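Asks: next come a sequence and a model predicted from it.
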Amino acid sequence: MRLLITRPMPDKVLAAAKARFDVTLRDSAAVLDAAELRAALRDYDVVLPTLGDRFQADVFADVPAPRARLLANFGVGYNHIDVAAAKAAGVAVTNTPGAVTDATADIALSLILMTARRLGEGERLLRAGQWQGWGPTQMLGMHVTGKTVGIIGMGRIGKAIARRCHYGFGMEVLFHNRSTVGDAGVPARQVPLDQAMAADFVVVAVPGGAATHHLIGADAFGAMKPSGYFINIARGDVVDESALIAALQAGRIAGAGLDVYEFEPKVPPALIGMENVTLLPHLGTACLEVRENMGLMAVDNLIAHLDGRDMPNRV
């Protein structure tokens, strides 16, 4: 069975895939272009794609009878794949939930600390040779311990963030979720979106897709307080980036920490130019063991398909 892997992968993942499949490894970090997307469906039995490989309805329309029968996505988020169009074409879709939870939650806490305590700004100052020495009023930021956090999306990752905030920093946890959450795992209150946005720190942890596109826009930012910090570790298009920029430029919020962007890998110059914004290049799961676990989970889905078994993580 011919398998296309669309990006370079850890050695352990490649070895597991090559043990069961005829593997074609695409040696490029760029997303699949229009021709490559169509060729993937046409020329391979199964595909292991990842973020940015946009298998949208137009791609399936151009390949109405695809050879491929499974897109085993590398990653928990799959909003780059039109699952309904895939299903209509007879193509199953799987993902890799669970493997990314703790690493992504860690990045959320990193962004909270980096932004509130001005750590990126301080490192830039030091590396530029501009540090004049310690002083009582040098680079004062916001104290994190004991503050409130508003978590938007209380799934696996949201709960992992809540645990870190509550047990690590004694924070009061508020959260907004589309469905009722019976057990948040820590003392927490489920509240409407505007109340969660009014916390000291707001962390977005919802899945991407049509249902959450621009969930956080001008109205949501209007509910934040001027001292509030906004953190996004979910998907870039959950946030209306222009509304975020407007809120920051007008001083309606204190700062932002971002690991994802609406039009990755493009980052607006306006964000790059702001010292009160921490910017990371989508590092949420960037640990070798995590990426290995993600890849092996994707391979498990592929092998289940090969063996005619139920796939563990079908979406």
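Replies: The structure has been received and is ready for your questions. Numbers count the residues shown, from 1 in each chain.

Asks: could you use CA atoms for every contact and neighbour count after this?
Replies: Noted.

Asks: which element is residue 290 on?
Replies: helix 288-306 (DSSP states H and E).

Asks: gap between the residue sitting nearest the centre point of the chain and residue 304?
Replies: Nearest residue to the geometric centre of the chain (C-alpha atoms, centre = their mean): residue 234, 3.6 Å. Going from residue 234 to residue 304 by C-alpha to C-alpha, to the nearest Å gives 28 Å.

Asks: just name whatever secondary elements the one helix or strand residue 87 maps to is in contact with.
Replies: For residue 87, the host element (DSSP H and E) is helix 83-88. Judged by 3 or more C-alpha pairs under 8 Å, 6 or more residues apart in numbering; DSSP states H and E, helix 83-88 is in contact with helix 57-62, strand 92-94.

Asks: second one coming, line it up with the first:
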Amino acid sequence: MSRENRTRLLIARKVPAAVARRAEAQFHAFVTESDMDAGSVVDFCEKHDVPAILIGKKSGLQVEHITALPSTVKIIANASAGFDHMDVAAARNRGIVVTNAPDALTECTADFSMLLVLAACRRASEYERIMRSGWGKSFGMTEMLGTRVNGKTLGIVGFGRIGRAVAKRAQGFGMRVIYTDVTRAAESLENGATYYASLADMLPHCQVLTLHVPGGGVPLMAKNEFGLLPKGAVFVNAARGGLVDEDALYEALTSGHLFSAGLDVYRNERNTDKRFAAIDNVFLTPHMASATVETRDQMGFTALDNVAAVLDGRTALNPV
């Protein structure tokens, strides 16, 4: 194969057709039909000397895989905002650029977070089950009541791109917004939101709480933190399942301390804690916050933009 026609990119996860077409045209990419594991990625790179890799969770490269990569690899691109499925420090130590796609998911994840807020507050999963079972009875004035969103105080943990986008949507529903983060945002970005310097200080004021921070380490929300929320609060998580002690969450939901929860992420994804599916006051979705045609295309295109920049000798657009 001539240098001009050689494979310059391995796409190790299944991507949308539009992303695959561009990758093949621009980089003569090898595009997998099903997600590759890390060992298969290393084998391919050793055989084909590709300078760029686009990976997913299944192909998350840890230190032993990155150490085994040939010196030809210049960039590992993630088509997601998160990169906790790989060892970034090990890649940096080898001089390999790691990128992500932080902007591509913002709007759809914020939309989905508001879906979780509304569905949890208004008992959406229960209402849908009633209809699917045939309805069959009328409900009186005191039955099957949700809790109103308008006028509630929404606490946001993490006031980055997604947190701020959620705040704007919540304000459109007439919610008061408070937030906590490592540092206070510029006043121009707060848009009227109130800052709390610590999570513990903010929690007692949150009638609805939503998380928008990276995962990893000790759970952010455990028994003590759920206990600080006011009785009847609603909890939402579309960030990372590892942020939550699920035993503590289950206790808070079944004891009546929490009114409900809306969950898109879990500690053990694909094999989630079945206790949550057995209780009514949880709205559950299978990690789908970014699952729109437009966003998934943009995630892939952002990864390809980063690959193009690095292979052309320019600075990556979204270095981690």
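Replies: Right, received. Where do you want to start? Bear in mind the structure is a predicted one, so any value in this text is a computation, not a measurement.

Asks: just to revisit the earlier point, mean per-residue distance, the helix holding residue 290 of structure 1 to structure 2?
Replies: Compared with structure 2 after fitting, helix 288-306 of structure 1 deviates on average by 0.9 Å (mean C-alpha distance after the TM-score superposition for structure 1).

Asks: can you point out the buried residues in that helix?
Replies: For helix 288-306 of structure 1, the neighbour count (16 or more other C-alpha atoms under 10 Å) marks 290-303, 305-306 as buried.

Asks: kindly name the residues of structure 2 that line up with it.
Replies: Mapped onto structure 2 using TM-score structural alignment, helix 288-306 of structure 1 covers residues 293-311.

Asks: can you pull out the strands in structure 1?
Replies: Applying DSSP state E to structure 1 gives strands spanning 2-5, 22-25, 46-48, 70-72, 92-94, 148-152, 172-176, 188-190, 201-204, 229-232, 255-258, 277-279.

Asks: give me the nearest residue to the equivalent of residue 112 of structure 2 over in structure 1, chain neighbours excluded.
Replies: Taking TM-score structural alignment, the alignment pairs residue 112 of structure 2 with residue 107 from structure 1. The shortest distance from residue 107 of structure 1 to any residue other than its chain neighbours is 5.6 Å, reached at residue 284 (C-alpha to C-alpha, 6 or more residues apart in numbering).

Asks: pretty sure the one you found contacts residue 110?
Replies: No: look at residue 284 of structure 1 against residue 110 with C-alpha atoms under 8 Å: they stay out of range, at 10.1 Å.

Asks: of these two, who's got more company?
Replies: Shown here are residue 284 of structure 1 and residue 110; by other C-alpha atoms under 10 Å, residue 284 has more neighbours (21 against 14).

Asks: how close does that one sit to residue 195 of structure 1?
Replies: Plainly put, residue 284 of structure 1 is 26 Å away from residue 195 of structure 1 if you go by C-alpha to C-alpha.

Asks: can you give me the helices for structure 2?
Replies: Under the criterion DSSP state H, structure 2 contains helices at 17-27, 38-48, 63-68, 88-93, 106-121, 124-132, 161-172, 187-190, 199-202, 223-228, 246-254, 293-311.

Asks: of the ones you listed, which approaches residue 56 of structure 2 most closely?
Replies: helix 38-48 (9.5 Å; C-alpha to C-alpha).

Asks: show me what the closest one is packed against.
Replies: helix 63-68.

Asks: show me which residues of the helix it packs on are buried.
Replies: Buried-residue list, helix 63-68 of structure 2, by 16+ other C-alpha under 10 Å: 65-66.

Asks: cool, stretch 186-206 of structure 2 as well?
Replies: So stretch 186-206 of structure 2, judged by 16+ other C-alpha under 10 Å, has buried residues 190, 193, 195-196, 199, 202-206.

Asks: tabulate the strands of structure 1 (JSON lines), appending distance to residue 223 of structure 1.
Replies: Conversion of the strands of structure 1 to JSON lines gives the following (distance: least, C-alpha to C-alpha, whole Å):
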{"stretch": "strand 2-5", "distance to residue 223 of structure 1": "43"}
{"stretch": "strand 22-25", "distance to residue 223 of structure 1": "47"}
{"stretch": "strand 46-48", "distance to residue 223 of structure 1": "40"}
{"stretch": "strand 70-72", "distance to residue 223 of structure 1": "39"}
{"stretch": "strand 92-94", "distance to residue 223 of structure 1": "36"}
{"stretch": "strand 148-152", "distance to residue 223 of structure 1": "12"}
{"stretch": "strand 172-176", "distance to residue 223 of structure 1": "13"}
{"stretch": "strand 188-190", "distance to residue 223 of structure 1": "16"}
{"stretch": "strand 201-204", "distance to residue 223 of structure 1": "11"}
{"stretch": "strand 229-232", "distance to residue 223 of structure 1": "12"}
{"stretch": "strand 255-258", "distance to residue 223 of structure 1": "14"}
{"stretch": "strand 277-279", "distance to residue 223 of structure 1": "19"}
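
Asks: need the buried residues of stretch 186-206 of structure 2 in JSON lines (columns: distance to residue 319 of structure 2).
Replies: Formatted as JSON lines, those follow (distance: C-alpha to C-alpha, whole Å):
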{"residue": "190", "distance to residue 319 of structure 2": "26"}
{"residue": "193", "distance to residue 319 of structure 2": "29"}
{"residue": "195", "distance to residue 319 of structure 2": "28"}
{"residue": "196", "distance to residue 319 of structure 2": "30"}
{"residue": "199", "distance to residue 319 of structure 2": "29"}
{"residue": "202", "distance to residue 319 of structure 2": "32"}
{"residue": "203", "distance to residue 319 of structure 2": "33"}
{"residue": "204", "distance to residue 319 of structure 2": "37"}
{"residue": "205", "distance to residue 319 of structure 2": "36"}
{"residue": "206", "distance to residue 319 of structure 2": "34"}
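
Asks: corresponding residues in structure 2 for the helix holding residue 87 of structure 1?
Replies: So helix 83-88 of structure 1 sits over residues 88-93 in structure 2, by TM-score structural alignment.

Asks: buried residues in the matching stretch?
Replies: Across stretch 88-93 of structure 2, burial judged by 16+ other C-alpha under 10 Å covers 88, 90-91.

Asks: so how much does that stretch differ from structure 1 once superposed?
Replies: Stretch 88-93 of structure 2, aligned to structure 1 and superposed, deviates on average by 1.0 Å (mean C-alpha distance after the TM-score superposition for structure 1).

Asks: and stretch 253-266 of structure 2, end to end?
Replies: End-to-end distance (C-alpha to C-alpha), stretch 253-266 of structure 2: 15 Å.

Asks: contact partners of it?
Replies: 116-117, 119-121, 227, 230-242, 252, 272, 279, 281-289 (C-alpha atoms under 8 Å, 6 or more residues apart in numbering).
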